[in-house]
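Chemist: Kindly return the folded structure for what I paste below:
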Amino acid sequence: MTRTTPNWAAFITAEPDLARTVEERFAAFTHHVVATLRKDGSPRTCGLEVRFARGELWLGMMPDSLKALDLRRDPRFALQANPGPGTEMGGGDVRIAGRAVEVHDPADRARYAEEAEPPEPFHLFRTELTEVVRTYVEDDTYLVVEIWKPGVPVRTLKRT
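Modeler: Okay, the predicted model is just below:
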């Protein structure tokens, strides 16, 4: 199978510090928000649990959930880490965009089920990344935006 865009392992290799920060941010809470595209092209947002394992970012979903059906039809997605309670976002706001590829291989599905213990049956998608973004406030002065895209080093923007 040829990947058209990098997976999580490739992102870790390219930008290990940002990858670690993003994983920590997602690990802070169980539920996050995924955006998919409906048949008519409008966005759908839903809650979702994610898993980083074996060099992949995995998305597991209930059978025939609308978000899974959306991804089968159009694999583009955007994923946002849970901001947490109140106005503090420890670690900043992180978002991942890319394509979700459904996993049918029985061995991969069994390994995921053993690790994540999802309710059966389930849809399983691995991700290919097109963008990772972290936004945070530095020194109570600057809004900092770090943007990574495949094949390009992280670009950092600071605004006052």
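
Chemist: When you work out contacts or count neighbours from here on, use the C-alpha atoms and nothing else.
Modeler: Fine.

Chemist: Which elements pack onto the helix or strand that contains R126?
Modeler: Taking DSSP states H and E as the definition, one finds R126 inside strand 123-138. Here strand 123-138 touches helix 8-14, strand 56-61, strand 93-102, strand 142-149, going by 3 or more C-alpha pairs under 8 Å, 6 or more residues apart in numbering; DSSP states H and E.

Chemist: and if we set it to 7 Å?
Modeler: When contacts are defined as 3 or more C-alpha pairs under 7 Å, 6 or more residues apart in numbering; DSSP states H and E, strand 123-138 sits against strand 56-61, strand 93-102, strand 142-149.

Chemist: One more, so I can put them side by side:
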Amino acid sequence: MTLSWADFHAAEPEFADAVRARFGRFRHHVLATLRADGSPRLTGLEGDFRAGELWLGMMYGSRKARDLRRDPRFSLHANPGPGDDMAGGDVRVSGRAAEVTDPGALARYAAGAPEGSTPGRFHLFRAELTEAVRVHVEDPYIVFEVWHPGKRLRTVRRKDEDSTLHEDV
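Modeler: Have a look, this model is predicted:
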């Protein structure tokens, strides 16, 4: 089961807002795709949140686009930023990338690009989510929040010194 960003937000609005805010702290993030031989490929990407969707745009013919056309599974990890600043936690979303090929939809997307950065020929994928994860610190706990479509947000708090797990149900 996969859901659009809007569906994820409808299911878990506060969590979705926290995840999006973390992605919004930096422009560039890390996209994981699968190569033809099954090994992982990590590349930079600018995730774009527009019209209730998370969009993955990339250069025409890029290796990451070819990876996604062959196997749409992906994971997008938010840029952790410089130094120890992990404000907002460590965030990633995973799912399937649905390629957008309709010329009208591509033109509308390109028209919404910031001034001076209108793309020429490009690949565009809409993220269909299967998971969102956020890890952050609430002293004395490390907090793991995990969401999957059709399930409630799962929160686990762990104390490092005694490896005690406390799960919110």
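
Chemist: still on that earlier bit, average offset between the strand holding R126 of the first structure and the second structure?
Modeler: Mean deviation of strand 123-138 of the first structure relative to the second structure after superposition (mean C-alpha distance after the TM-score superposition for the first structure): 0.4 Å.

Chemist: in that strand, what counts as buried?
Modeler: Within strand 123-138 of the first structure, the residues scored as buried using 16 or more other C-alpha atoms under 10 Å are 123-130, 132-137.

Chemist: swap in stretch 86-103 of the second structure?
Modeler: 86, 88-99.

Chemist: What is the nearest of those to G57 of the second structure?
Modeler: Nearest to G57 of the second structure among these: E99, at 9.7 Å, using C-alpha to C-alpha.

Chemist: thinking again about what came up before, so for E24 of the first structure, which of the helices and strands packed on strand 123-138 of the first structure sits nearest?
Modeler: Evaluated over these, closeness to E24 of the first structure peaks at strand 93-102, with 10.2 Å, by C-alpha to C-alpha.

Chemist: in the second structure, what residues pair with that closest one?
Modeler: On the basis of TM-score structural alignment, strand 93-102 of the first structure is assigned to residues 90-99 in the second structure.

Chemist: what's the answer for stretch 9-18 of the first structure, then?
Modeler: Residues 6-15 of the second structure are the counterpart of stretch 9-18 of the first structure, counting by TM-score structural alignment.

Chemist: With adjacent residues omitted, what lies nearest to the equivalent of R76 of the first structure over in the second structure?
Modeler: Alignment note (TM-score structural alignment): R76 of the first structure maps to R73 of the second structure. Nearest residue to R73 of the second structure, sequence neighbours excluded (C-alpha to C-alpha, 6 or more residues apart in numbering): R96, at 4.5 Å.

Chemist: and what of A16 of the second structure?
Modeler: In space, and not counting its chain neighbours, A16 of the second structure is closest to H9: 5.2 Å by C-alpha to C-alpha, 6+ apart.

Chemist: ok so, going back, what separation is there between the residue nearest to R73 of the second structure and D67 of the second structure?
Modeler: Applying C-alpha to C-alpha, to the nearest Å, the value for R96 of the second structure to D67 of the second structure is 12 Å.

Chemist: again, but for H29 of the second structure
Modeler: 17 Å.

Chemist: Now do the strand holding R126 of the first structure: which range of the second structure does it align onto?
Modeler: Strand 123-138 of the first structure maps onto residues 123-138 of the second structure, going by TM-score structural alignment.

Chemist: picking up where we left off before, surely the residue nearest to R73 of the second structure meets E128?
Modeler: Yes: R96 of the second structure is within contact range of E128, at 5.2 Å (criterion: C-alpha atoms under 7 Å).
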